[in-house]
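>>> 3D, please:
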Amino acid sequence: MSRNLPVTLHDIYLARARIAGQAARTPLIRSHALSARFEAEVYLKLETLQPTGAFKLRGALNCIAALDSAQLERGVTTASTGNHGRAVAWAAARLGARAIICVSELVPRNKVAAIEALGAEARVIGRSQDDAFVEARRLVDEEGMALIEPFDDPLITAGQGTIGLELMEDLPELDQVLIGLSGGGLLGGIGRAVKGINPAVQVNGISMMAGAAMIESLAVGHPVAVEEQESLADSLGGGIGLENRVTFALVREVMDRHFQVSEPAIARAMVHFFEQEKMLVEGAAAIGVAALEEHRLDIRGQRVALIVSGNGIDADTFMRARDMAAD
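All right, here's what the predicted structure looks like:
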């Protein structure tokens, strides 16, 4: 697949073949609590059960598996503080490639240790994510390593789209899907898959109130820089890239509706998962429940899937969410 071409349904089927036996085919379970509350059939797609705890593994595996043997020998690199960095480290180890994950000095030591535990080198550079990306790009230019983008790459997006194939196989009567929206790789990939199989499926993107780069970019018709804001859904922060090549156009094409949710709504949704679903999930994974509640979405009688995207949360963050939800 050329990295300058749109992501097709065929690309997503090819991605599934590449990652088979590596990424998990995650379960789709019915939420009894949410189904009763909203008088609908509400299902949870548990990407929390990936080996690295988040959906990012699918895209990283697809991207690295598409490299030839010479490129695998030279290795792969990226800059990340969280789920993407762990996914690249895990995928590289499984596929026999050297990996250097560039992080800034602000990344907590426990996150650096988690990357190293997966067999990658964590290279600490500068005081920001931008500084870390400068080093990653130097490794590409000077050492010939392959840069594994976090989202704006057709191979990454096609990998995330394999979630959509599984959704349609497990729930062919799907009416709506609610997906956290950040850089657009997850929503774009899933949207392409489900609409490629059934164009009537409604694809809903969910963002936090502040720092939602994709939705602000869509509003003005081109990618824009947005100041990142602190949020319980921190995985949805960050920009989409002013030179975005793939996900901006794809999200604009496949997304039907978009909702922004408040921090208290995200907090209540996280507590719901803990108390009712018996799951500890990050804010970005709970954001579909936040949208159902805060926007009082009428889904009565429908079959609705929520993408539970990851479990990258620590005890302090959950306690903060619980306190906020109680206010």
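
>>> Could you use CA atoms for every contact and neighbour count after this?
OK.

>>> all helices in the stretch 151-300 of the chain, in order from the N-terminus.
Counting by DSSP state H, counting those that start in this stretch, one finds helices in the stretch 151-300 of the chain at the ranges 154-170, 185-197, 213-220, 247-254, 263-272, 287-294.

>>> what about Asp68, neighbour count?
Residues near Asp68, counting by other CA atoms under 10 Å, number 9.

>>> With Gly196 instead?
Neighbours of Gly196 (other CA under 10 Å): 17.

>>> what does Glu277 give?
If we define neighbours as other CA under 10 Å, then Glu277 has 15 of them.

>>> Give me the nearest residue to it, chain neighbours excluded.
Distance criterion CA to CA, 6 or more residues apart in numbering; nearest residue to Glu277, sequence neighbours excluded, is Ser31 at 7.3 Å.

>>> how about the helices of the stretch 151-300 of the chain, which one is nearest Gln229?
helix 213-220 (10.6 Å; CA to CA).

>>> for that closest one, packing partners?
Applying 3 or more CA pairs under 8 Å, 6 or more residues apart in numbering; DSSP states H and E, one finds that helix 213-220 contacts helix 247-254.

>>> The helix it packs on packs against which elements?
Helices and strands touching helix 247-254, by 3+ CA pairs under 8 Å, 6+ apart, are helix 185-197, helix 213-220.

>>> List the buried residues for the helix or strand hosting Ile101?
Element membership of Ile101, judged by DSSP states H and E, is strand 99-103. Neighbour-count burial for strand 99-103 flags Ala99, Ile100, Ile101, Cys102, Val103 (criterion: 16 or more other CA atoms under 10 Å).

>>> could you say what helices and strands it packs with?
With contacts defined as 3+ CA pairs under 8 Å, 6+ apart, strand 99-103 has these neighbours: strand 76-79, helix 83-95, strand 121-124, helix 129-143.

>>> Pick the most deeply packed of the ones you listed.
Stretch with highest mean neighbour count among the helices and strands packed on strand 99-103: strand 76-79 (a mean of 28; mean count of other CA atoms under 10 Å).

>>> and that one, what does it pack onto?
When contacts are defined as 3+ CA pairs under 8 Å, 6+ apart, strand 76-79 packs onto helix 83-95, strand 99-103, helix 129-143, strand 146-147.

>>> Another sequence for comparison is provided below:
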Amino acid sequence: MVVAAGLSQVPCGDGAVGLATIEAAQARIAGEVLRTPLIRSAALSAAGSPVHLKLETHQGTGSFKLRGATNAVLSLDPPARARGLVTASTGNHGRALAHAARAQGVRAVICMSRLVPANKVAAVEALGAEVRIVGRSQDEAQLEVARLVREEGLTEVPPFDHAAVVAGQGTIGLEIVADLADVALVLVPLSGGGLAAGVAAAVKGLRPQARVIGVSMRRGAAMQASLAAGRPVAVEEVETLADSLGGGIGLDNRLTFALCRDLLDGVVLLDEAEIAAGIRHVFAAEGEVVEGAGAVGIAALLAGKVEAHGPVAVVVSGGNIDAAAHRRIIEGAA
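Predicted coordinates:
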């Protein structure tokens, strides 16, 4: 999975995502989201190549998802927004869409499965969105989304397989290259592919020689399984410390599968103990509270699963972890 040098637009069934659309997203969401810091990690850099952490944990909703949701909502025409918004979410996208909808004064309905942690459900409700708990997987929650679109006319804002969402997440890549012009390797959490695809499109559009590697949990890694099969496949969703990376990519995936296939230079999978080690390390060494999905890039470095030859940027995607669960992990109970 290696991109050709100089690639700036990747055609897909849902349009094209590349520098032009990502730069337009950056202009659109300016002032609505935080330009997050890229900090050098002394602890992770000690072994050799300099390592920098892109702290999306500092976003107002605690994760990168605010970028894509905000860009998608602002890209809608007024009648589509006025009908109300709906999505399926493992937590962070729902919180981001609730935030963006409240900013525009429109209704938002967030459909989530029973696997979503209670703290993430509460955070969505606190922003005034309506929450529907449906089934035990994101795929089951998506069925409720389809019903609400069909019967109530709500406008769907998907969590990842949507050009405006991918472009919004891609603004992270623009910021990484602006702050670390000689970046050689970017590690990015991989789930449905919106974040990984957007970051890869931006980074490789500006710096084709850089490698971008997706990192996921071993349990229920739907995008990795789909890439291995050469087509979108269904994977059972199970509990994992990296809960935000759960869920399928959709058997009718129109955008992110092709982008990840064409742009990623590889995928790394982690077991639960390795993810827990990443959470503990970033808390002890960097003073950051990070959820499992946000810690996977750091965990991959600690586990020696990636080789770095030059400056590294790690996307720390979110910090929305239940406080009690975080305490148990820090104390070594997970």
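
>>> Give me the TM-score for this pair.
After superposition, the two chains reach a TM-score of 0.93 (TM-score structural alignment, normalised by the length of the first structure), with 324 aligned residues with a CA RMSD of 2.1 Å.

>>> just to revisit the earlier point, can the helices and strands packed on strand 99-103 of the first structure go into a markdown table with extra columns for distance to Leu292 of the first structure?
Formatted as a markdown table, those follow (distance: least, CA to CA, whole Å):
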| stretch | distance to Leu292 of the first structure |
| --- | --- |
| strand 76-79 | 33 |
| helix 83-95 | 25 |
| strand 121-124 | 39 |
| helix 129-143 | 33 |
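
>>> thinking again about what came up before, which one of the helices of the stretch 151-300 of the first structure lies nearest to Ala117 of the first structure?
Closest approach to Ala117 of the first structure among those (CA to CA): helix 154-170, 23.3 Å.

>>> so how far does that closest one sit from its counterpart in the second structure?
Superposed on the second structure, helix 154-170 of the first structure shows a mean distance to its aligned partners of 0.6 Å (mean CA distance after the TM-score superposition for the first structure).

>>> what helices or strands is that helix leaning on?
Packing partners of helix 154-170 of the first structure (3+ CA pairs under 8 Å, 6+ apart): helix 9-19, helix 56-65, helix 185-197.

>>> What's Ile19 of the first structure aligned with over in the second structure?
Superposed on the second structure with TM-score structural alignment, Ile19 of the first structure falls opposite Ile29.

>>> gap between its match and Val290 of the second structure?
Going from Ile29 of the second structure to Val290 of the second structure by CA to CA, to the nearest Å gives 24 Å.

>>> ok, back up a step: between the buried residues of strand 99-103 of the first structure, which is nearest His10 of the first structure?
Nearest to His10 of the first structure among those: Ala99, at 28.6 Å, using CA to CA.

>>> counterpart of the closest one in the second structure?
In the second structure, the residue matched to Ala99 of the first structure (TM-score structural alignment) is Ala108.

>>> ok, and the closest non-adjacent residue to its match?
Closest residue to Ala108 of the second structure apart from its sequence neighbours, by CA to CA, 6+ apart: Leu85 at 4.6 Å.

>>> show me what contacts that neighbour?
If you count contacts by CA atoms under 8 Å, 6 or more residues apart in numbering, Leu85 of the second structure has them with Ala101, Val106, Arg107, Ala108, Val109, Leu154, Thr155, Glu156, Val157.

>>> what do you get for Ser31 of the first structure?
Per CA under 8 Å, 6+ apart, neighbours of Ser31 of the first structure: Glu41, Val42, Tyr43, Leu44, Glu277.

>>> What of Ala265 of the first structure?
Taking CA under 8 Å, 6+ apart, we find Ala265 of the first structure in contact with Ala290, Ala291, Glu293, Glu294, Ala325.

>>> how about 6 Å then?
By CA atoms under 6 Å, 6 or more residues apart in numbering, Ala265 of the first structure lies in contact with Ala290.

>>> separation between the residue most central in space within the first structure and Met145 of the first structure?
The centre of the first structure sits closest to Leu186, judged by CA atoms, centre = their mean, with a distance of 5.0 Å. Distance, Leu186 of the first structure to Met145 of the first structure, using CA to CA: 25 Å.

>>> Who's the closest spatial neighbour of Val306 of the second structure, skipping the chain neighbours?
Excluding its sequence neighbours, the residue lying closest to Val306 of the second structure (CA to CA, 6+ apart) is Ala300, at 6.5 Å.

>>> do the same with Gly153 of the second structure
Nearest residue to Gly153 of the second structure in three dimensions, chain neighbours excluded: Arg83, at 6.6 Å (CA to CA, 6+ apart).

>>> So what does Ile176 of the second structure match up with in the first structure?
Taking TM-score structural alignment, Ile176 of the second structure has Leu167 as its aligned residue in the first structure.

>>> Against Ala284 of the first structure, how distant is its match?
Using CA to CA, Leu167 of the first structure is found at 19 Å from Ala284 of the first structure.

>>> same deal with Leu14 of the first structure?
Using CA to CA, Leu14 of the first structure is found at 28 Å from Ala284 of the first structure.

>>> what residue of the second structure matches up with Asp280 of the first structure?
No, residue 280 of the first structure isn't Asp; it's Leu. Matched by TM-score structural alignment, Leu280 of the first structure corresponds to Val289 in the second structure.

>>> what's the burial count for its match?
For Val289 of the second structure, the neighbour count with other CA under 10 Å is 20.

>>> Can you give me the distance of it to Ile321 of the second structure?
For Val289 of the second structure, the distance to Ile321 of the second structure - CA to CA - is 8 Å.

>>> what do you get for Pro159 of the second structure?
Separation of Pro159 of the second structure from Ile321 of the second structure (CA to CA): 19 Å.

>>> about what we covered before: please identify the residue in the first structure that aligns with the residue nearest to Ala108 of the second structure.
Under the alignment by TM-score structural alignment, Leu85 of the second structure pairs with Val76 in the first structure.
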